[in-house]
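> Provided below for reference: sequence and predicted model.
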Amino acid sequence: MDALFLLLPVSLLFVLGIGVAFWWAIFAGQFDDAQEAGMAIFLDDDVALPGTGSQEVDVNQN
């Protein structure tokens, strides 16, 4: 029973913190353009930078 006196306020503070973080994310515009973030991997040009030591691989070779 004594554990409830500790766990209940801690869990309520935890839920309140998550709610505040979610509220901030909504009004800060974090969810405004979710589609562009998902498509960013398809728009990457996959070109190796010069001087990095990596080689570009052509996956379309026959």
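Received, thanks.

> from here on, contacts and neighbour counts on C-alpha atoms
Will do.

> Next one: the residue of the chain most remote from its centre from residue 9, what distance?
In the chain, counting by Cα atoms, centre = their mean, residue 1 sits farthest out from the average C-alpha position, at 38.7 Å. Note on residue 1: its distance to residue 9, by Cα to Cα, to the nearest Å, is 14 Å.

> neighbours around residue 48, how many?
If you count neighbours by other Cα atoms under 10 Å, residue 48 ends up with 12.

> structure B:
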Amino acid sequence: MNILYLLIPIAIILAGLAIWGFFWSVNSGQYDDLESPAHSILFDDDEHLIPNDAKPERNKDQS
């Protein structure tokens, strides 16, 4: 029973920290743009990762 005198204040402190962290992240703009990070992976430039012999040759007439 005596352990409750320790656990209840610890639980209240942890809940308070979680609520503070949530409001801090909202106020600092962490949730402003939820779409761009999901789409940015599609637009990464991976040309430097492809070996030269695997790249398709471009025709000068098709540019």
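Received the coordinates, thanks. In this text, all values refer to a predicted model and were calculated from it rather than measured experimentally.

> now what about the TM-score between them?
The TM-score (TM-score structural alignment, normalised by the length of structure 1) is 0.74; 54 aligned residues with a Cα RMSD of 2.0 Å.

> helix, strand or coil for residue 20 of structure 2?
Look at residue 20 of structure 2: counting by DSSP: H, G, I helix; E, B strand; the rest coil, its state is helix.

> Aligned counterpart of residue 22 of structure 2 in structure 1, please.
Mapped onto structure 1 by TM-score structural alignment, residue 22 of structure 2 lines up with residue 22.

> Near that match, how many other residues are there?
Residue 22 of structure 1, neighbours per other Cα under 10 Å, totals 13.

> which residues in structure 1 form helices?
2-27, 34-39 (DSSP state H).

> for these, which one ends up most surrounded?
Among the helices of structure 1, ranked by average contacts under mean count of other Cα atoms under 10 Å, first place goes to helix 2-27 (a mean of 11).

> post-alignment, that helix versus structure 2, mean distance?
Average distance, helix 2-27 of structure 1 versus aligned residues of structure 2 after superposition (mean Cα distance after the TM-score superposition for structure 1): 0.5 Å.
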